[in-house]
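1. would you be able to build a 3D model of this:
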Amino acid sequence: MTISTPYPIIDGQERKQGSLGTMPLVNPSTEEVIANIPNCGAEEALEAARLSVEGFAQWSAMAPFDRSKIMRRAADQMRAEVEEAAAEMTRESGKPLVQARGEWMASADLLDWFAEEGRRAYGRLIPTRASDMRWAVHRRPVGPVAAFTPWNFPAWTVMQKVAPALAAGCSVVLKCAEETPSSGWRIVGALLAAGLPPRALSVIWGDAPAISAALCAAPEIHKVTLTGSTRVGRILASAAGQHLKKVTMELGGHNPVIIARDVDLNTVVPLAAEFKFRNGGQVCVSPTRFLVEKPIYAEFVAGVAEAASKLRVGDGMDADTQMGPLATAGQLSKIEALAADAVQRGAKIETGGSRIGNRGYFFQPTVLSGMTPEMDAMNEEPFGPLMLVMPVDDIDAALTEANRLPYGLASYAFTNSLSTERKISERINAGMLGLNHYAMAMPETPFGGVGDSGMGSEGGIEGMDAYLRPFLVTAKIV
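-> A predicted model of the protein is given here:
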């Protein structure tokens, strides 16, 4: 198995040099520099944007049936490369190899799903008011797209944007995270090898402010889509709005978990630990604020603390590792600060709470009990291995706390009561709700939030709609 060095791809060609020189690619498990990779800026962004116009003309003119075949060939190629791709993802992000494999294969499935959905982007006929008239609504691709993706799920988040955009007939300029560029580079390579026109898809990385400013202002780009923080989302949405471009923003969250007193803790506790510490908590839909009714609070805290303490933390390439390092030094510093603030304000560390060693960005799976709303961690998305547990008197109090923040991405609730399920479903302020489970993102289902968690949806038919525009034709029969 060969682990390759990624390079930006523009016009179907790898760029071995960047206009801003090079930048280090770091392994978060060892802090070693893996490679020095090209550092791109506005120059590459504008070149890719200009070429995307021709790419759009070629790709959108192709029949949806033929576009689908190319996308499905690329998905098959991705599956054949799973071991190399997973190793690269683990090397760059730190996540356990088994999770990297799963993400890569799920991303291939996502490409397959949208390849088929693109063949069914139907319009409609509207009954007219006169017998000599015909009204038809066609669905056309919006045009070239600028897509910005993060480091935590470097294949899945790329595919959430690239797959529906290509299925709709759009061209894409992809700016992937400089911390984890290999997944985007490999996905683009698979699509080009499968027959995608070279100018229909580019991938770059580097100076994020320069690239985003250039693409948001570029007249060739008709839509901007981001998965990232609320802060960056505001910047990009504002910049795109200045030029009246369509946007889809999948932004931050601070996802509540309401745990009712009637649950079976033998089932709920292992699930809580598994999903809280998946990918080190660096998941936009990661459960963060656990709001537990007081009669079962102490037992829940003891159970999750025990489960968290048994997790094996280490290099993601080790087959026994259940949780890898945080992806960056900045994330490590942030988690340390949030944990320290919570303790200073009265929270109790039930397990964890400290960095592991002094090499690599490792932090212990941590359970903090006695959380209160004024603590920084209860207001700022941790994006790390902090399980924040707060006692509540009842479901009404849990809902009040769950809806307190301006975020509204994912939410979760565990109960055996249909009336409690109904109350939570009707009153929770979020884009998504998981009842008695944590699984969220599937190709067939919409994924998105409200408020500070963004606008628009990815996945499902809603994800496809985001890259299409209605075109009305009214005809008088002569």
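
2. every contact and neighbour count from this point should use C-alpha atoms.
-> Fine.

3. show me what contacts residue 388?
-> 288, 289, 290, 367, 368, 369, 371, 377, 378 (C-alpha atoms under 8 Å, 6 or more residues apart in numbering).

4. to what extent is the fourth one buried, counted in neighbours?
-> This points to residue 367. Using other C-alpha atoms under 10 Å, residue 367 has 27 other residues around it.

5. next: residue 136.
-> 16.

6. would you say it is within a strand?
-> Yes - under DSSP: H, G, I helix; E, B strand; the rest coil, residue 136 sits within a strand.

7. looking at the contacts of residue 388, which has the most residues close by?
-> Taking other C-alpha under 10 Å as the neighbour criterion, residue 288 ranks highest of these with 29 neighbours.

8. contact partners for the closest residue to that residue other than its chain neighbours?
-> Nearest non-adjacent residue to residue 288, counting by C-alpha to C-alpha, 6 or more residues apart in numbering: residue 255, 5.4 Å away. Counting by C-alpha under 8 Å, 6+ apart, residue 255 makes contact with 285, 286, 287, 288, 289, 402, 408, 409, 410, 411, 412.

9. to compare against the first, here's the next sequence to fold:
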Amino acid sequence: MHASLYVGGEWRPTSVAKPVINPATGESVGTVAGAEPADLDDALATAAAGFRVWSQTLAHERGRRLIDGCRLIRERIDAIARVMTLEQGKPLAEAKGEIATSVDNLEWMAEEATRAYGRILVPRTPGIQQFVHREPIGPVAAFTPWNFPALTPLRKIGGALAAGCSLILKPSEETPLTAFELVRAFHDAGLPPGVLNLVFGRSAEISAHLIASPVIRKVTFTGSTPVGKHLLGLAAQGAKRATMELGGHAPVIVCDDVDVPAAAALAVKAKFRNAGQVCTCPTRFFVQQGVYDAFVDAFTAATRKIVVGNGLEAGVEMGPLANARQLASIEALVGDARAQGARLTTGGHRLGNDGLFYAPTVLADVPDTARMMSEEPFGPVAPIQKVASLDEAVAKANALPFGLASYVMTRSLSRADRLSRAIEAGMVVVNHFTVSTPASPFGGVKESGYGSEGGIEGLDAYLVTKSVTMRLAGEDLQP
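-> Now for the predicted structure:
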């Protein structure tokens, strides 16, 4: 399978074909094209032309075209999920779930396209009317990571295209095949040429080229905080709006009134989803001392039951890490924590020599000085700390510069309210781990970025406000 460029409604051959590697086997599962500067210039030109057409297309029609694409993706979900598992490693059931959730998000946004409301202002002067219009901002450059090859591209496609913008999508070269299949569905659904374009290549070169172009009016990025800051610097040179969904290090505050086995079971399922390679993944567990030992034991027992293996095999609950960088990073972070006194209760080692598998790992009594308490681990390791009070837990939760997702587990409504208000994060979840729905905004604060995807905020991110003041016809012109 080959992921080619898609520019101006046409699949474009290139001289570059980089292999795409299956992290479970180390074998190539396809190739991905690489864009040259001329390809990027063509993508910019066609995005500009596509915007002129798409922005003038009625919102109802834009929504119908997006729904047509969703229908095709749903029909092809089994095939696309298999592609995702081959190139990214997550279990097949997770891949299908990701695609289904992604389409739900896109369908909701397609319907929201008809609700980009303006307003009429109450006049202050006789004969003068004032209107506020909401209009698409223009062509968008979108950059997405490897951990959610369907969810992150479709969030950006949904918001931009529903608003009336055209878009140039640049996914990760490590998971290009899923994005290729998604774009092909929109092509087959009859999306007008230039509205959606797909490019691959060296990230630094493509981002610099696209963001510097006067054609691009908006930048949207999901990925690490350092890269996000760099792209913000590029966008600032053109005073371009940006949405940044950056790194997190989600705290979990476990209160001493919980049902310990149930709380631990829920937390384990969330922690090891996608092998822990989730920006909203629970990563720092702060457990009140009254239930600390019981929680560690229950969490460890549930973790030991996780079935690790090739995501295409039946019964597998956790696949490999997506690339060798992540494996090396987790090995280093676990080694550092253990050297500083953390207590290993399970895992802590690589599994086998084939593929990039790492055992689901639990570390108790992790000191604040361990690197994984300040650096997002982005892998299958759960550090747990004991806290004497909820005030201490909140202080630890807010101690880092990140503020994406956070979690609270308690039976007390007053505690739930108090903690959800006190934690500095864009999203707080109480007694479960589903961070967002199609109707809710998804985004962070502090160094976890700004702006939101999803919900009415996700459409608003691609709209600009225009104020129109009009003297009514028939009124005498006065100086």
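
10. just to revisit the earlier point, could I get the contacts of residue 388 of the first structure as CSV with secondary structure and distance to residue 130 of the first structure?
-> Written out in CSV, the entries for the contacts of residue 388 of the first structure read as follows (DSSP: H, G, I helix; E, B strand; the rest coil; distance: C-alpha to C-alpha, whole Å):
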residue, secondary structure, distance to residue 130 of the first structure
288, strand, 57
289, strand, 58
290, strand, 59
367, strand, 68
368, strand, 68
369, strand, 68
371, coil, 66
377, helix, 62
378, helix, 60
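
11. could you dump those residues to a markdown table with distance to residue 212 of the first structure?
-> Below are the contacts of residue 388 of the first structure laid out as a markdown table (distance: C-alpha to C-alpha, whole Å):
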| residue | distance to residue 212 of the first structure |
| --- | --- |
| 288 | 30 |
| 289 | 32 |
| 290 | 36 |
| 367 | 37 |
| 368 | 37 |
| 369 | 40 |
| 371 | 37 |
| 377 | 29 |
| 378 | 30 |
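
12. what's the most distant pair in those?
-> 367 and 378 (13.3 Å; C-alpha to C-alpha).

13. what about the strands in the stretch 51-200 of the first structure?
-> Listed in chain order, the strands of the stretch 51-200 of the first structure (DSSP state E, counting those that start in this stretch) span residues 124-126, 133-141, 145-148, 172-175.

14. the longest one maps to which residues in the second structure?
-> So that's strand 133-141 of the first structure. Here strand 133-141 of the first structure aligns to the second structure at residues 128-136, judged by TM-score structural alignment.

15. just the buried positions in the matching stretch, please.
-> Going by neighbour count (16 or more other C-alpha atoms under 10 Å), the buried part of stretch 128-136 of the second structure is 129, 134, 135, 136.

16. mind reading off the mean deviation between it and the first structure?
-> Superposing on the first structure places stretch 128-136 of the second structure at an average distance of 0.5 Å from its equivalents, by mean C-alpha distance after the TM-score superposition for the first structure.

17. the counterpart of residue 17 of the first structure in the second structure: how many residues sit nearby?
-> With TM-score structural alignment as the criterion, residue 17 of the first structure lines up with residue 14 in the second structure. Residue 14 of the second structure has 14 neighbouring residues, counting by other C-alpha under 10 Å.

18. quick one: contacts for residue 14 of the second structure?
-> Per C-alpha under 8 Å, 6+ apart, neighbours of residue 14 of the second structure: 4, 5, 33, 34, 35.
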